[in-house]
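Peer 1: Show me the folded form of this:
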Amino acid sequence: MTPDAATLAQFLSAIHPYDAMEPAALHTLIDAFSVQSFVAGEDVYALGKPLDGLFVVFEGEVEIRDEHGVPLSLLGPRNSFGERGLLRDGTSVTSARAVVDTILLLLPARQFHQTMQGDPTFKKFFDRSRADRPTKADLATTRVEELMARSPLTCAPDTPVQDAARLMRDAHVSSICISDSETLRGIVTVRDLSGKVVGNGLPFDTPISDVMTPDPVTLTPSAIGSDVLHMMMERRIGHVPVTQAGQLVGIVTQTDLTRFQAVSSAELVSEIARSTSAEEMAKVTARIPQLLAQLVAGGNRHEVITRLITDIADTATRRLLALAEAALGAPPVPYLWLACGSQGRQEQTGVSDQDNCLFIDDSMADADMAYFEALARFVCDGLDTCGYVYCPGDMMATNPRWRQPVRVWRDYFAGWIKTPNPEAQMLASVMFDLRPIGGTVRLFDDLHAETLAKASANSIFVAHMVSNSLKHTPPLGLLRGFATIRSGEHKNHIDLKHNGVVPVVDLGRIYALQGQLTPANTAARLDAAMAAGVLSASGGQDLRDAYDLIAETRLDHQAAQVRAGQAPDNYLSPTNLSDFERSHLRDAFVVIKSMQSAVGHGRGMLG
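Peer 2: Purely as a prediction, here's the structure:
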């Protein structure tokens, strides 16, 4: 049955982004929608055809397919489609067909573009671009929820002051919040204990409520950092509780503000460069999660954050090489330490193991290998001490296989390209991400160019690499859902690394191989592929936007874990996302699946 105007208004008012629009703008937009009906099996639109506008499923189901007929999505009521084509050149980049009898709402293309220009809420939802994010971390742009400690120390009002003091001592904090059923009643600081209790000679069994500052000034999580600073300066206080709906949810201290403003990648790099042992470096690298959370809070782009974090790992590696040479003596022949994996691509996050190898000059004698074995052990052990845990797959210079003269490495690459069996595909994938870290760079330059040329010229090898790159698939389920992990520790979560970031990393590597492009960084590879014509501008930008969103969602997730006092990981529960976030994340996965389909059908570009 065709919905009337009232039903249509009620339906759209419950869907994001329409539910967040101003009432007048929403009513104008609702009036522009028309109703269209399709019988089961009928095409809504075909690939490459002009789009009439944005579609919203009111009733029924619509299947979206890519240019090769591969199903991408099965959409049910409340789901939108068609915006990708409208935001490009107005033509469809997919095909759509009604699976059952279906009723769709159509917002004409003209009204869609007008609303994109005039309503920021609408634009934010349908435009995947992340270019409008702030790029500098400062107190004026950082919300209190990014700064606060989320589990402030608390005690009941009748707690003896001595017991409260012991709680503060054991927790290594300078304040304690007095709460009653999570409702904030007051706050006591170290200064209160010294001035009011010790200074006035009060008994140690005095209730903490007798010396607390009652009903202290507070801020909400949505306040900004400069609000905290101004409040502290005006009222001459060093602790600001954070409350929401009357409930205590956190606390910000002067130390938090100082730490936020002081921690930088440059500071960590400087301290590591002056360290005299791996243990000293470990104290510095332990602050990387805090740096990550700060960089995310400041709205920095993911490639900036991961580059800065990787720079710290690079510095630690080079410092360990220097310490190794100081302990072992000068190397008998030139060598080059290289990183692969996320460090090689300059894409490290708060969770990183080590992947590395050692190239040794061909002039080495057999007796020289003992020196390089000791050097590899010194550096890899040091990296593990610093938190870069040993590679589970033993892809490290401590493995004799990955500590060889250049001539052996040349044979490795030649063999993998000539006989691309599954192991060769895996190893080639890792080794195409190599990046020199410390030593004699010339040992790698010729081999890198030579390998790229041979690999790209071997169509069988490229085909095998393409097949290998499609093994990691986006976690797409039916009806706009996600295919979550079914069992184990991370049940009902999605793996943002292996099913989100890695598929794009694999695609970027294929484009680099096809175009003989030298960058190892994924974002740089995508940009270079578009510049070289390996990727079309439209398809490449879609993939770049999808990658940006997934990579930044991953970092947002890790930063939230750090702020909550948890170890960062890559496993996200979709239930922690808003409707807006789920919609965009799933759209990003659909783009990746489309690009995988294009590559799998022998095409390097989409659209």
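Peer 1: can we go C-alpha only for contacts and neighbour counts from here?
Peer 2: Noted.
Peer 1: how about the helices in the stretch 351-500 of the chain?
Peer 2: In the stretch 351-500 of the chain, the segments counted as helices under DSSP state H, counting those that start in this stretch are 369-385, 406-418, 422-431, 442-457, 459-469.
Peer 1: for these, which one sits closest to residue 102?
Peer 2: Taking C-alpha to C-alpha, helix 459-469 is the member of the helices of the stretch 351-500 of the chain nearest to residue 102, at 36.5 Å.
Peer 1: Need the residues that contact the closest one.
Peer 2: Residues from elsewhere that reach helix 459-469 (C-alpha atoms under 8 Å, 6 or more residues apart in numbering): 417-420, 422, 425-426, 429, 455-456, 503, 506-507, 510, 513-514, 599-600.
Peer 1: Check stretch 361-375 too.
Peer 2: 321, 324-325, 328, 331-335, 398, 400, 403, 405-407, 443.
Peer 1: related to what we said a few turns ago, ok, of the contacts of helix 459-469, which come out buried?
Peer 2: For the contacts of helix 459-469, a burial check counting by 16 or more other C-alpha atoms under 10 Å picks out 417, 420, 425, 429, 455-456, 503, 506-507, 510, 513-514, 599-600.
Peer 1: hmm, which two among those are most spread apart?
Peer 2: 417 and 503 (21.5 Å).
Peer 1: what's around residue 353, how many residues?
Peer 2: 16 (other C-alpha atoms under 10 Å).
Peer 1: Kindly report the same for residue 330.
Peer 2: So residue 330, with other C-alpha under 10 Å, has 12 neighbours.
Peer 1: which stretch of helix or strand covers it?
Peer 2: Counting by DSSP states H and E, there is no helix or strand that carries residue 330.
Peer 1: start to end distance for stretch 477-494?
Peer 2: With C-alpha to C-alpha, to the nearest Å as the measure, stretch 477-494 spans 11 Å from end to end.
Peer 1: go on, stretch 227-241?
Peer 2: OK, stretch 227-241 end separation, C-alpha to C-alpha: 13 Å.
Peer 1: in that stretch, what counts as buried?
Peer 2: 228-229, 231-232, 238-241.
Peer 1: now, which of the residues you listed lie within strands?
Peer 2: 239-241 (DSSP state E).
Peer 1: Residue 478: which of the residues you listed is nearest?
Peer 2: residue 241 (43.7 Å).
Peer 1: Check the burial of the residue nearest to that closest one when sequence neighbours are not counted by counting its neighbours.
Peer 2: Distance criterion C-alpha to C-alpha, 6 or more residues apart in numbering; nearest residue to residue 241, sequence neighbours excluded, is residue 251 at 4.2 Å. Other residues lying near residue 251 total 26 when counted by other C-alpha under 10 Å.
Peer 1: to compare against the first, here's another:
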Amino acid sequence: MPHTPDPAVLAFLESVHPYDSLPQDEMARVALSFSRRDFTSGEEVYHAGEPLKGLYLIKRGSVEVLEPSGGLVSLLGPRNSFGERGLMRDGQAVTTARVTEDATLLLLPTDIFRRLIADFPAFERFFNRGRNSAEGRRNDLTVQKVGDLMARRPITVAPSETIRAAAQKMRDAHVSSLGVVEEGRFLGIVTTRDMTNKVLAGGMDPAGPVAQVMTADPVSLTPDSLGSDILHVMLERRIGHLPVVEDGRLVGMVTQTDITRFQAVSSAQLVRDAAIADTVEDMAAVTARIPRLLVQLVGGNNAHEVVTRLITDIADTVTRRLIALAEAELGPAPVPYVWAACGSQGRQEQTGVSDQDNCLIIDDAATEADMAWFERLATFVCDGLNACGYVYCPGDMMATNPRWRARQSTWRSYFEGWIAKPDPMAQMLASVMFDLRPIGGQASLFRDLQGETLEKAAQNSIFVAHMIQNSLKHTPPLGLLRGFATIRSGEHKNHIDMKHNGVVPVTDLGRVYALIGQLDAANTRARLEGAEQAGVISTSGARDLIEAYDLIAQTRLENQARLIRSGRAPDNFLAPYDLSDFERSHLRDAFVVVRTMQSAIGSARGARS
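Peer 2: Sure, this is the predicted structure:
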């Protein structure tokens, strides 16, 4: 055996949790212990009942894990491990693992794996959580990147080619859809359903150009979207084909055939049920299942940003469904508008407990009579959200408030006023509104406003300084002598508020970084990553803060899941001494990182003022 690990293996392990938590010398020893094995598509790695040789880690390719009966447990990709269930029992494989795409696997010997479980709590926690949950295993599928799931060389057709030629191309390539592309630019999609409904049943001339039968500018995803996004879009919009587009170019296609193994994912089921609900009561029955979903997702070792994204997707679907029901009752909108969410829904960070924060941006052509229509829309949707568990905002930050139901020009004047005179109220309102995200309607009404506002705000040094000051109001709960500053009295005495003193300080920092870098992302983690790429914060600072945020946000979700499992409603209050010494120590270290980053940005502000 060589004395130094393969640099490629070492670099790969540093990107995989929980190996990334190992001390450097231990990481090197573990990297030396791995052996490499290559498999071809269709080859079995092991069969149920066979002795296991160790823990498998996927470096390249994909592997499906099957129950003894042949049912799918999970479809795994790079950085996923498998085989641990058998190693933690009697060393016999309890499932069958088969390669579905040529793969390179790294094999960690059984004795090394068991030593890591015994010596490092992060390993024990990672491989123990949810290992007996088939639902948790299936949830692994939702976190695959679209870029890993799509057909990488989509079949295309020019808009001027005939419908008959397009049909022949689909037949010859054994595909059910074609991307319509002209000079590299993606224009639309044509499917076998289009051929059936529009050409055969509709009597369209097959000699006509394919542009006549295609769906122009269809909904699409990017390669870095999640597998869950595919499910949610397909189920909500009832479509079977999704183009994958990057910078205006078609780079792949995902179909229902590609995701048949994903159909059991419970978050997608909730989205589907919400999308077809006919009444508010039906939607409320769907959202009542969210706490159970949260428990399953957390138990399945899903990262916090995946859990909150999936939960937010349900709120988005409920909101759009309520808008559709309102328009069915009230009639079509008199002028274009966009319904936007702010707060945790706007940032795609909803947990098991969320109120509603929303607004309406309305085209300037709206008359006073038109505005009365939008008042009825806002009432219908906000009342429906409240009935579904997204309770009314205590601060009345909702579209039912006339102030937050306004024409685009009024919104423009709001932002200009806040930027020009950044008093405490303006800072608070700007903080809320910088988290806006379009949910339904014409998104361009918001996009235009967002671009203008970010540019003006970032160029106003006084406004930026005030926003920085505002971001320092929420502080991590750090006490003396390596303790925590807990709540001193009341219902939550001796607890930490994991929202206002946990995730909110990081959310506030992320918002300021996005402002300085003129980044249009609303999600906190995406803002931190974008700030690093834009040079707003250093690579080391960004990595430390992201890891601290991940730990804080994950701990918050795990605590909510514990409360739900115990039969209580989830909240944001954590008793730190319910955690182990190891967990408390790491949580405190994470809070120290946040305070350090707050001090850094505060010092930078002082130097500029």
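Peer 1: Superposing both, give me the TM-score.
Peer 2: The TM-score (TM-score structural alignment, normalised by the length of structure 1) is 0.58; 372 aligned residues with a C-alpha RMSD of 2.8 Å.
Peer 1: Out of the ones in strands among the buried residues of stretch 227-241 of structure 1, which comes closest to residue 43 of structure 1?
Peer 2: The nearest member of those to residue 43 of structure 1, counting by C-alpha to C-alpha, is residue 241 at 57.6 Å.
Peer 1: which residue in structure 2 lines up with that closest one?
Peer 2: In structure 2, no residue is equivalent to residue 241 of structure 1 according to TM-score structural alignment.
Peer 1: Assess the claim that residue 241 of structure 1 and residue 248 are in contact.
Peer 2: Yes. Taking C-alpha atoms under 8 Å as the definition, residue 241 of structure 1 is a contact partner of residue 248 at 7.2 Å.
Peer 1: Can I take it that residue 570 of structure 2 is in a strand?
Peer 2: No. Residue 570 of structure 2 is assigned coil when assessed by DSSP: H, G, I helix; E, B strand; the rest coil, not a strand.
Peer 1: Tell me which residue of structure 1 matches up with it.
Peer 2: Residue 570 of structure 2 maps onto residue 568 in structure 1, by TM-score structural alignment.
Peer 1: Could you count how many residues lie near the aligned residue in structure 2 for residue 359 of structure 1?
Peer 2: Superposed on structure 2 with TM-score structural alignment, residue 359 of structure 1 falls opposite residue 361. By the criterion of other C-alpha under 10 Å, residue 361 of structure 2 has 26 neighbours.
Peer 1: One more: residue 467 of structure 2?
Peer 2: 26.
Peer 1: ok, back up a step: so which of the ones in strands among the buried residues of stretch 227-241 of structure 1 would you say is closest to residue 317 of structure 1?
Peer 2: For those, the nearest to residue 317 of structure 1 is residue 239 (39.0 Å; C-alpha to C-alpha).
Peer 1: ok, now how distant is the spatially closest residue to the closest one that is not a sequence neighbour from residue 300 of structure 1?
Peer 2: Excluding its sequence neighbours, the residue lying closest to residue 239 of structure 1 (C-alpha to C-alpha, 6+ apart) is residue 253, at 4.5 Å. Distance of residue 253 of structure 1 to residue 300 of structure 1, computed by C-alpha to C-alpha: 24 Å.
Peer 1: same deal with residue 356 of structure 1?
Peer 2: For residue 356 of structure 1, the distance to residue 300 of structure 1 - C-alpha to C-alpha - is 28 Å.
Peer 1: can you check residue 10 of structure 1 too?
Peer 2: From residue 10 of structure 1 to residue 300 of structure 1 the distance is 38 Å (C-alpha to C-alpha).
Peer 1: So for those two, which sits in the more crowded spot?
Peer 2: residue 300 (18 against 12).
Peer 1: Whatever residue of structure 2 lines up with that one and residue 395 of structure 2: what is the separation?
Peer 2: The alignment partner of residue 300 of structure 1 in structure 2, by TM-score structural alignment, is residue 302. Noted for residue 302 of structure 2: a distance of 32 Å to residue 395 of structure 2, by C-alpha to C-alpha.
Peer 1: Kindly report the same for residue 416 of structure 2.
Peer 2: Distance from residue 416 of structure 2 to residue 395 of structure 2, by C-alpha to C-alpha: 22 Å.
Peer 1: neighbour count winner among those two?
Peer 2: Set residue 416 of structure 2 next to residue 395 and count neighbours by other C-alpha under 10 Å: residue 416 wins out with 16 against 7.
Peer 1: Setting the sequence-adjacent residues aside, check what's closest to the more buried one.
Peer 2: Per C-alpha to C-alpha, 6+ apart, closest to residue 416 of structure 2 is residue 453, 7.6 Å.
Peer 1: Quick one: map that neighbour onto structure 1.
Peer 2: So, by TM-score structural alignment, residue 453 of structure 2 is matched to residue 451.
Peer 1: and that match, how many neighbours does it have?
Peer 2: 18.
Peer 1: for residue 564 of structure 2, same thing?
Peer 2: Neighbours of residue 564 of structure 2 (other C-alpha under 10 Å): 18.
Peer 1: Residue 392 of structure 2 contacts residue 386, correct?
Peer 2: Yes. Counting by C-alpha under 8 Å, residue 386 is a contact partner of residue 392 of structure 2 at 5.8 Å.
Peer 1: residue ranges of the strands in the stretch 501-609 of structure 2, please?
Peer 2: Along the stretch 501-609 of structure 2, counting by DSSP state E, counting those that start in this stretch, strands occupy 573-574.
Peer 1: show me where the stretch 251-400 of structure 2 has strands.
Peer 2: Listed in chain order, the strands of the stretch 251-400 of structure 2 (DSSP E, counting those that start in this stretch) span 337-341, 358-362.
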